[in-house]
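Enquirer: predicted model and sequence follow; I will ask about them next.
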Amino acid sequence: MPYVLLEDDPARAGGVLLRHASDDGLVDPATEAVAARDLPAAVARLEVDHPRWVWDDTARRYPPLLRAGVRVERCHDLRLCHTILRHSAYSATSDLARAPRGPWDHRRPDEPPPAEPDLLDELTLLDDPGAPVAPPPTDDAPLDVPGELTRQLAAVTGATEPGRLRLLLAAESTGGLIAQEMRHDGMPWDVAAHDAILTGLLGARPRTGGRPARLEALTEQIRTALVQPTLNPDSQPDLLRGLRLAGFDVSSTSKWEIREIDHPVRDALLEYKTLSRLLSANGWAWMDTWIHDGRFRPEYVPGGVVSGRWATNGGGALQLPAAIRGAVRADPGWRLVVADAAQLEPRVLAAMSRDAAMAAAGRQADLYQGVVDAGIVATRSDAKYAMLGAIYGATTGASAALMPQLTRAYPQAVALVEAAARAGERGEVVTTWLGRSSPAPDAAWQDELRAASGEGAAADDVRMVRRRARDWGRFTRNFVVQGTAAEWALCWMAALRRRLRDVEGRPHLVFFLHDEVMVHSPADVADQVADVVRDAAVEAGRLLFGATPVEFALNVSVVESYDRAK
């Protein structure tokens, strides 16, 4: 039973139709109509044959099943997969990719839009519960699940790299299942510990609003230092005006500019900003909103960033500060198995480029130290700056100065990211290892690039366009590495999820952060789970890159609270 399709029943509100399909997408015309209340039992009955469930949206279909105690092994999320196939260079000639926009290109009403690239650094993350969403389709007709599956399978079959795309679609769909399972199970959270952390840093929780005691004291210090008794440090315009009135030549109130101020107000302002951010992002109001029954349950958004990285729709799960990690505590008799992939992106670059010298450096647990030991640079800090400069496209400072050494030592790795950068500068699309392609610059950008390349273009216009082109090149340079690292992480989680099913006591994933996972495990099998996490990382490397010499090293900790992880 390769596929079981699940789609809305137009004859019954809340009901669904179930039908079977073969590996080549041939759909059985026979349907089974199931009422909403009977769906969990029907899914459990069919799940014994290990089908791949095909549905429009895991975020819509899976939560009711989880609440009923039913979990599925595999699925094919048509929305997630459509987005990949719609834009992948591997499937660019398919009917799906060339068709006009349709209902599968629309987001569901409660889904945030994908994050846009921040060309000055790396891809930004979306974590704004108030972000605008696109309007839902106006057509009330049910989505054509069988037709969309047929189009997607045809797109994969005709792709230039069908094997890679199949793996990406399977991993992306499994990621959708994991996201809902983690939200359902929740991350264990100790409210009393969280309150104690906040009280220790900020003072007691104010009873009637206002600032906590520590922030109030810092406010007075700032006002006194600047001789401005009514200044409001929470108001950026007020604070900026106050700093300028005090004689400081600043253009913003960012930490980077404040650090340059040689005045006693500097330390008070920096502490205020840090504690104020903690209060607003993870303070008592956040705790009241997001922690229930001892669990933190954010809404993860798989593929929420254009590179394939995840985002969250509120809650800030991908930005938990170190200050509050002591509140993440295992249940009595349980442990947290926390693992992060050491220097994941450089290792991915080594595997993608087949650069044997860089792979050799990565055989150590610390790849940066391996670069030093190979005599490429003098210090570990130099190695880190040079490697991150290659991936992110540094053009100034220590990273840029070290690039010649890195280029001589690792020519294949540097050539790969340089080629991606040049493609971006020309306005071309680049693609990750498994097949997720970058967005192309818009038509106006392309027109400006052509105009600046022609005769008679104004010098200022040429400089501006070239700067934008270089910015886009830095984006595409990072895209191929960061996107492939996201694919490795998806395969890691998928392999881990499958392997955890064989461990007694139901250890389960509760947290994922780009290159880090957390498993909540019964204490007596926690060491076994740690081994499973390591084995899953080896499997992920093999799935993507075959018999690669690159080792994907992990830092694994078995702890009672998150702050104790290495």
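Expert: Now that the structure is in, tell me what you want to look at. Numbering: from 1, shown residues only.
Enquirer: use CA for all of it now, contacts and neighbours both
Expert: OK.
Enquirer: how far does the longest helix anywhere in the chain sit from its chain's centre?
Expert: When the chain is parsed with DSSP state H, its longest helix is helix 459-500. Mean-position distance between helix 459-500 and its chain equals 11 Å (C-alpha atoms, centre = their mean, to the nearest Å).
Enquirer: and the angle for the next helix or strand after that helix with helix 459-500?
Expert: As assigned by DSSP states H and E, the chain's next helix or strand after helix 459-500 is strand 508-512. When axes from the mean of the first three to the mean of the last three C-alpha atoms, to 10 degrees is applied, the directions of strand 508-512 and helix 459-500 differ by 170 degrees.
Enquirer: take a look at this one as well, against the first:
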Amino acid sequence: MTRVSLSRLDGERVLVIDDGAETVIALTELPAYVRAREADASASPRWVWDDTARWYPPLLAAGVRVARCQDLRLCHHLLRRAPAVDGRLLDGSESTHWDRLGPAAAPTHPTLFSADDTAEHLRADLEDARQLGAIAGSTDPARLGLLVAAESAGALVAAEMTYTGVPWRSEVHERLLTDLLGPRPPRGGRPQLLDQLVAEVRAAFDAPTLNPDSRPDVLAALRRSGIEVADIRASTLREVDHPAIEPMLRYKKLAHLFQTNGWAWVDEWVSGGRFRPSYQPAGSTTGRWSSNGGGALSFPAQVRSAAVADDGWVLVVGDVAQLEPRVLAGMSQDRALARAARGADLYQGMVDDGAVATRQDAKLGLLGAMYGATSGESGRMVAGLTRRYPAAFGLVEEAARAGERGQVVRTLLGRGSPALGGTWDESPDAPPTDLEDQDRRRRSYGRFTRNFVVQGTGAEWALCWIADLRNRLWRLGDGGPVDARPHLVLFLHDEVVVHAPAALADEVAAAMTSAAASAGALLFRELDVDFPLTISVVRSYAEAGKPGT
């Protein structure tokens, strides 16, 4: 496959290296150039650029879709941490800039050039050569090659989802807010219902100036009532018997809605009938996505009824049942667990297999193994299931032991965990001060590495799923740009939402299922692992069903 690298130059110009031939074109000429190259079905190129979030939005705005790319920023950071790669092969001209290069912020108006500094004029062809050399010289080039391709495809999906947006009815959202909170307050003020709840809390505590958002204020008020608690989390407050607790819990829930998805959120993130969040592929250490803005990965159930398909269109929602346990079966090549995973409910499959007495036992044991439960009911179940599924349970146990020894671990395709003492999910900011603290950190890191291998491989499966689904959806269309065909509008780790013409709903559902099977076959070639989906065809996202957990 031909690789075409694009590098930014001064003066709104682009250096294009296409099959070894160098050309400099004006920025304004780029969409036409890309469109022409994409139209050649016999030689569809792989576009090589520094950051998909910088290059792809203006192409989409011009009605141009690309089939493949290499996101050098994402892949550079991935390869830097991959245990199978000799990091010295990534060193060279501009490599320190690549090390520091962060994700592009979502622009208000798509543009290619934002700042005229060195980082804006990196040579894509030189970095591409280093990355290809690092992969070829690694101990596992086939898997790493698949990983960087999937990571780059995910970046294309993210850019397209921001461009198309989630269909969103602002009037529905604002009506929901009014029903739950009262009329829209002046800027900086609280909604009417929140003010009423604050008054109830203050009256119940006999504290006229209490701030319900202040931990010291609430703890002091509880202490004056003879109640000692360690924090003011909702789970803690539910255990407290005091007349202020009920309005306090209602306040906390509604205040969270107001702060995260209130009127200000609608003003900032919804335009033209679309919610357009800013995604960050590989935003977490495991490769899972995060959001740079808009909270697309966590908007609450209260406002989901505002996500409504266009007239004549539907939302097709696909949710994978028990993704990570199925991934564990595949990556460990545990045939007994894979057999239990056939069908819609893996936990019930373990019961039918005779491994445990109840579904709850199966869930406790399997989740306990992946998250490091060593005591109580989960710990007891882990011990018994280890004998039944030695390959699967042995894999996560070895990952935990490696972490406790201070070693990095890797996912199935080769993403490496951050090192002990670096930036990882459970690592305290302060360095260890004594042997006891050091032991505690190693045990904590072991719990992290135990789950990292499974969660990270689950993220790889999901990337392969959406990459394949993206292409299947494109082929379902009768022509036109991305948003005129069935297209992905939301991706939540193990769930996708597709906006599609109602007449194509069944074909979209079939494409989701086929893409899930293809992703499993791609990653776990030697073992057939089921990835069943719960699929809902709905007008509003709030109507979508959920699979068993």
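Expert: Looks like it arrived, so ask away. Computed from a predicted model, the values in this text were never measured in an experiment.
Enquirer: just give me the match in structure 2 for E32 of structure 1.
Expert: In structure 2, E32 of structure 1 lines up with T23, judged by TM-score structural alignment.
Enquirer: that match against V16, yeah?
Expert: Yes: with contact defined as C-alpha atoms under 8 Å, T23 of structure 2 reaches V16; the gap is 5.1 Å.
Enquirer: who's more crowded, these two?
Expert: V16 (23 against 11; other C-alpha atoms under 10 Å).
Enquirer: pretty sure that one sits against V24.
Expert: Yes: V16 of structure 2 lies in contact with V24 (C-alpha under 8 Å); the separation is 6.0 Å.
Enquirer: map A356 of structure 1 onto structure 2.
Expert: A356 of structure 1 maps onto R335 in structure 2, by TM-score structural alignment.
Enquirer: need the contact list for that match.
Expert: Neighbouring residues of R335 of structure 2 by C-alpha atoms under 8 Å, 6 or more residues apart in numbering: 329, 527.
Enquirer: what's L180 of structure 2 in contact with, if anything?
Expert: 193, 254.
Enquirer: please, where are all the strands along the stretch 1-150 of structure 1?
Expert: Along the stretch 1-150 of structure 1, the segments classed as strands by DSSP state E, counting those that start in this stretch run 3-8, 16-21, 32-34, 52-55, 74-77.
Enquirer: show residues contacting the second one.
Expert: The one in question is strand 16-21 of structure 1. Contacts for strand 16-21 of structure 1 (C-alpha under 8 Å, 6+ apart): 1-9, 27-36, 39.
Enquirer: buried members of those residues into ChimeraX, please.
Expert: This is the ChimeraX syntax for the buried subset of the contacts of strand 16-21 of structure 1, where burial follows 16 or more other C-alpha atoms under 10 Å:
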select :3,4,5,6,7,8,9,27,33,34,35,39
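Enquirer: with distance to L513 of structure 1 added, can I get the strands of the stretch 1-150 of structure 1 in CSV?
Expert: Listed next are the strands of the stretch 1-150 of structure 1 as CSV, based on distance: least, C-alpha to C-alpha, whole Å:
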stretch, distance to L513 of structure 1
strand 3-8, 31
strand 16-21, 34
strand 32-34, 37
strand 52-55, 26
strand 74-77, 21
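Enquirer: who wins for proximity to Y385 of structure 1 among those strands?
Expert: For Y385 of structure 1, the closest of the strands of the stretch 1-150 of structure 1 is strand 74-77, at 39.0 Å, according to C-alpha to C-alpha.
Enquirer: the closest one against structure 2, how far on average?
Expert: Averaged over the aligned pairs, strand 74-77 of structure 1 sits 0.6 Å from structure 2 after superposition, using mean C-alpha distance after the TM-score superposition for structure 1.
Enquirer: structure 1: which residue goes with S378 of structure 2?
Expert: So, by TM-score structural alignment, S378 of structure 2 is matched to S399.
Enquirer: and its match, what does it touch?
Expert: 382, 385-390.
Enquirer: what helix or strand does it sit in?
Expert: S399 of structure 1 belongs to helix 397-409, assigned by DSSP H and E.
Enquirer: now do the buried residues in that helix.
Expert: Buried residues in helix 397-409 of structure 1 (16+ other C-alpha under 10 Å): 399, 401-403, 406-407, 409.
Enquirer: could I get the residues you listed as a markdown table with distance to A420 of structure 1?
Expert: Converted to a markdown table, those look like this (distance: C-alpha to C-alpha, whole Å):
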| residue | distance to A420 of structure 1 |
| --- | --- |
| S399 | 18 |
| A401 | 21 |
| L402 | 20 |
| M403 | 16 |
| L406 | 17 |
| T407 | 15 |
| A409 | 19 |
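Enquirer: ok, of the residues you listed, which one's closest to A89 of structure 1?
Expert: When the buried residues of helix 397-409 of structure 1 are compared against A89 of structure 1 (criterion: C-alpha to C-alpha), the nearest one is T407, at 28.1 Å.
Enquirer: ignoring the adjacent residues along the chain, who's closest to the closest one?
Expert: V414 (5.8 Å; C-alpha to C-alpha, 6 or more residues apart in numbering).
Enquirer: just the strands in the stretch 201-350 of structure 1 please.
Expert: Using DSSP E, counting those that start in this stretch, strands in the stretch 201-350 of structure 1 cover 291-292, 295-296, 300-301, 311-312, 334-341.
Enquirer: and V371 of structure 1, which of the ones you listed is closest to it?
Expert: strand 334-341 (17.6 Å).
Enquirer: read off where the closest one ends up in structure 2.
Expert: Using TM-score structural alignment, strand 334-341 of structure 1 pairs with 313-320 in structure 2.
Enquirer: what comes into contact with that stretch?
Expert: 308-309, 494-502, 505, 508-509, 512, 531-541, 544, 546-547.
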